[in-house]
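Q: pasting the sequence and the predicted model now:
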Amino acid sequence: MNEQLEIADPRRREFVQVAAAVAATLMAGAGTVQTAAARTMPSRAAAPLGPIKQVDAGVLKIGYVDMGPASGAPILLFHGWPYDIHAFAEVAPLLVAKGHRVIIPHLRGHGTTVFRSASDPRNAQQAALGADGIALMDALGIRQAVVAGFDWGARTADIMAALWPERCKALVSVSGYLIGSQAGNAKPLPPAQELQWWYQFYFATERGKAGYAANTNAFNRQIWQLASPQWKFDDATFERSAASFANPDHVAIVIHNYRWRLGLAEGERKFDDLEAKLAAGPPITIPSITMEGDANGAPHPDPTMYRAKFTGPYDHRLITGGIGHNLPQEAPAAFAQAVLHAAKLA
């Protein structure tokens, strides 16, 4: 009876296939180029993330998922925009299966993460998001963790690793070193590169702010398609994450993030010292793995441009097979394998 149920249940069968893929890559060892496993796995195969918990952390009440044994070595996974915690729905069970405690927070302006005070600025400068990660660790009593992410989440993890290396055991960062500065962002780029940032310039206008507020889901679905042109996600997969865009501060946070980058919006003075350190381009000294998909349609630096920023044990992995910007969701086995390997490098 149990054998028949296991064979007949496609969710169980697909999860076992992904787990087997991770085991195979672990046995094979690290490689510069890897072919993604289970990229076409349908959304129904995603294991439930579990209940959303809330914790007061700094200025936020952060919504997060906490999976695996409380005694397990902790891993923090940070999503990007316009995505949410479900980017790690297939990654988390693979890490838990290896005995890790996996914590996946909603970034400010997403899901159930809200500001504790109505008077706090809806600020999304880079230092604020990095400080959110440390505040979450403090609130949960976590001294040190592996940190990993993509897009905004990769930048958050990079900042944590650069400014608080004693708190970060190892790092996995999709698209590498994403720490920047307002001064650096002020420099014009060649036209082809500027074209990729069309939404940044759109958000710089009041028309863009109103347009994003009026068409949030349609806008974000278009970003998904442009950033991952070969990812054939279904409606259910998108709608699952789109629920997180209904956050009352979502539009304000997204608009501020991109306006701050261009120097069109002020940050908070309390972050001035941190931003000064980040503007200097601090090296990342902890064990690190950077990753890139071979079909990333979003703006991203060439790996040779940031290699020197990583001065500790290091590996870069190109994931082939039409993998776009949302690497953890498009190639969950490859991302999980990188996180597990980074933990071993520490």
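A: Nice, thanks for sending it over.

Q: when you work out contacts or count neighbours from here on, use the C-alpha atoms and nothing else.
A: Will do.

Q: now for the nearest residue to Gly111 once chain neighbours are set aside: which residues touch it?
A: Using C-alpha to C-alpha, 6 or more residues apart in numbering and skipping the chain neighbours, the partner closest in space to Gly111 is Ser244 (3.9 Å). By C-alpha atoms under 8 Å, 6 or more residues apart in numbering, Ser244 lies in contact with 84, 110-112.

Q: Ala162 against Ala280, yeah?
A: No: if you go by C-alpha atoms under 8 Å, Ala162 and Ala280 don't touch, sitting 11.1 Å apart.

Q: between these two, which is the more surrounded one?
A: Taking neighbours as other C-alpha atoms under 10 Å, Ala162 and Ala280 compare with Ala162 leading, 23 against 11.

Q: so what's the gap between the one helix or strand that one maps to and the chain middle?
A: Assigned by DSSP states H and E, Ala162 belongs to helix 152-163. With C-alpha atoms, centre = their mean, to the nearest Å as the basis, helix 152-163 stands 10 Å off its chain's centre.

Q: I'd like the next helix or strand past that helix.
A: strand 168-174.

Q: the structure to be compared is supplied as follows:
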Amino acid sequence: MDDSLFEGFRTERVRTSGADLRCVVGGSGPPVLLLHGYPQSRHAWHRVAPSLVAKGFTVVAPDLRGYGESTALDPDGAEAYSKRTLARDQVELMQALGFTRFAVVGHDRGARVGYRLALDHPERVSAYASLTVIPTIEIWDRVNRAFAFNAYHWFFLSQPFDLPERLLAGDPDGFLAWTLRKMADGRDIYDPRALAAYHAAFRDPAVRHAMCEDYRSAMTVDAEAESADRAGGRRLACPVLVLLPETSLAASPHPLDIWRSWADDVRGASVASSHMMPEDVPDFVVGQLVPFLNGAR
């Protein structure tokens, strides 16, 4: 895939104990791991990563296991795509690149990998930023008609193998175009090169299968793990920044109050934006991240 969106970055492939991960790496200074969401790849960060490098950070932006150009060595089963497994991938990736402690910024599915990483490996994570999400178990506790209608893919992709895989194969380009347009609230926010990367990946049956397994894990092993965390009182030890579209603020309880039940140090900000904050409002994202990351050094 074309990495010209990341001028001055190098592209690397790193094998972990369970996956081959493709990533871009750039800059110097404190390391920041950027984790993308569904249905994207590392290219989702092309408007954020260069700005963080310019502000003095080292940036690592991988494709999550099964997404983009990253592959799982054993691609079957919800456990293979649990957030615990994906978080372990990132620890091993950063270790291979020479980073034992780093900040984590995640959007959408990447944010879910990010807080699992912070819970399971607190010694690794200096700070955590969540874009657009609350913990998965908190979602399941609050599912209503509006959520089910707007987040239809949670329920479709998590259906048993291989129903969604078969249906997605009928028109992958059409499904992805619809999904990306809806998640951007119909706005023209995508760079053509990023769109080309998303479509190229989604045409691969293995990538579509990985996305389904990702959502199946949310229904099963991820929910079970988070239920155990909550029951046991496990909390994120690092500072937490929560960035939200303004439309999220109408939820009750407030998303920041939900996060404060998971961490002691939580701050947040909102902006008029679609779900796709890294591509929709990159200046806002960078403007919030830089002082937060500098303060957490």
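A: Yep, it's here. In this text, all values refer to a predicted model and were calculated from it rather than measured experimentally.

Q: out of the contacts of Ser244 of the first structure, which are inside strands?
A: Among these, DSSP state E puts none in strands.

Q: export the residues you listed to JSON lines and tack on neighbour count and distance to Asp294 of the first structure?
A: Formatted as JSON lines, the contacts of Ser244 of the first structure follow (neighbours: other C-alpha atoms under 10 Å; distance: C-alpha to C-alpha, whole Å):
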{"residue": "Asp84", "neighbour count": "24", "distance to Asp294 of the first structure": "22"}
{"residue": "His110", "neighbour count": "31", "distance to Asp294 of the first structure": "28"}
{"residue": "Gly111", "neighbour count": "25", "distance to Asp294 of the first structure": "29"}
{"residue": "Thr112", "neighbour count": "23", "distance to Asp294 of the first structure": "33"}
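
Q: overlap between those and the second structure?
A: Contacts conserved in the second structure for those, counting by both residues aligned by TM-score structural alignment, their matches' C-alpha atoms under 8 Å: 110-112.

Q: which single one of those is nearest to Pro48 of the first structure?
A: The closest of these to Pro48 of the first structure turns out to be Gly111 (C-alpha to C-alpha; 15.9 Å).

Q: the closest one -> the second structure?
A: Using TM-score structural alignment as the criterion, Gly111 of the first structure maps onto Gly68 of the second structure.

Q: just the strands in the first structure please.
A: Applying DSSP E to the first structure gives strands spanning 33-35, 53-57, 60-67, 74-78, 101-105, 114-115, 145-149, 168-174, 288-293, 314-320.

Q: farthest from the middle of the second structure: give me that residue.
A: Gly170 (26.4 Å; C-alpha atoms, centre = their mean).

Q: alignment lookup: that residue to the first structure.
A: By TM-score structural alignment, Gly170 of the second structure lines up with Ala214.

Q: check the gap between that match and Ala242 of the first structure for me.
A: Look at Ala214 of the first structure and Ala242 of the first structure: by C-alpha to C-alpha, to the nearest Å, they are 14 Å apart.

Q: now Phe150 of the first structure: how far from Gly99 of the first structure?
A: In terms of C-alpha to C-alpha, Phe150 of the first structure sits 23 Å off from Gly99 of the first structure.

Q: which of those two has more residues huddled nearby?
A: Taking neighbours as other C-alpha under 10 Å, Phe150 of the first structure and Gly99 compare with Phe150 leading, 30 against 16.

Q: can you tell me the closest non-neighbouring residue to the more buried one?
A: Val174 (4.8 Å).

Q: counterpart of the one you found in the second structure?
A: So Val174 of the first structure corresponds to Leu131, using TM-score structural alignment.

Q: can you give me the helices for the stretch 151-300 of the first structure?
A: In the stretch 151-300 of the first structure, the segments counted as helices under DSSP state H, counting those that start in this stretch are 152-163, 182-185, 191-196, 198-203, 206-214, 216-227, 235-242, 250-261, 272-279.

Q: one step back: as TSV, the contacts of Ser244 of the first structure with distance to Ala295 of the first structure would be great.
A: TSV is the format used below for the contacts of Ser244 of the first structure (distance: C-alpha to C-alpha, whole Å):
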residue	distance to Ala295 of the first structure
Asp84	21
His110	26
Gly111	28
Thr112	31
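
Q: out of the residues you listed, which one sits closest to Ala20 of the first structure?
A: Among the contacts of Ser244 of the first structure, and counting by C-alpha to C-alpha, the member closest to Ala20 of the first structure is Asp84, at 25.9 Å.

Q: shouldn't the closest one be in contact with His106?
A: Yes: contact criterion C-alpha under 8 Å: Asp84 of the first structure and His106 qualify, at 6.5 Å.

Q: now render the strands of the first structure as a markdown table, adding distance to Gly180 of the first structure and mean neighbour count.
A: Below are the strands of the first structure laid out as a markdown table (distance: least, C-alpha to C-alpha, whole Å; neighbours: other C-alpha atoms under 10 Å):
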| stretch | distance to Gly180 of the first structure | mean neighbour count |
| --- | --- | --- |
| strand 33-35 | 27 | 16 |
| strand 53-57 | 25 | 16 |
| strand 60-67 | 24 | 22 |
| strand 74-78 | 18 | 26 |
| strand 101-105 | 23 | 24 |
| strand 114-115 | 25 | 22 |
| strand 145-149 | 16 | 27 |
| strand 168-174 | 15 | 28 |
| strand 288-293 | 17 | 26 |
| strand 314-320 | 20 | 20 |
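
Q: can you tell which of the ones you listed is closest to Ile253 of the first structure?
A: Nearest to Ile253 of the first structure, of all the strands of the first structure, is strand 114-115, at 11.0 Å by C-alpha to C-alpha.

Q: from the contact counts, what lies against that closest one?
A: Using 3 or more C-alpha pairs under 8 Å, 6 or more residues apart in numbering; DSSP states H and E, the elements in contact with strand 114-115 of the first structure are strand 60-67.

Q: neighbouring contacts of the strand it packs on?
A: Residues contacting strand 60-67 of the first structure (C-alpha under 8 Å, 6+ apart): 49-56, 92, 96, 101-108, 111-116, 132, 136.

Q: rerun that using 6 Å as the cut-off
A: For strand 60-67 of the first structure, contacts defined as C-alpha atoms under 6 Å, 6 or more residues apart in numbering pick out 52-55, 101-106, 112-116.

Q: which residues in the second structure does it align to?
A: The aligned range for strand 60-67 of the first structure is 19-26, by TM-score structural alignment.
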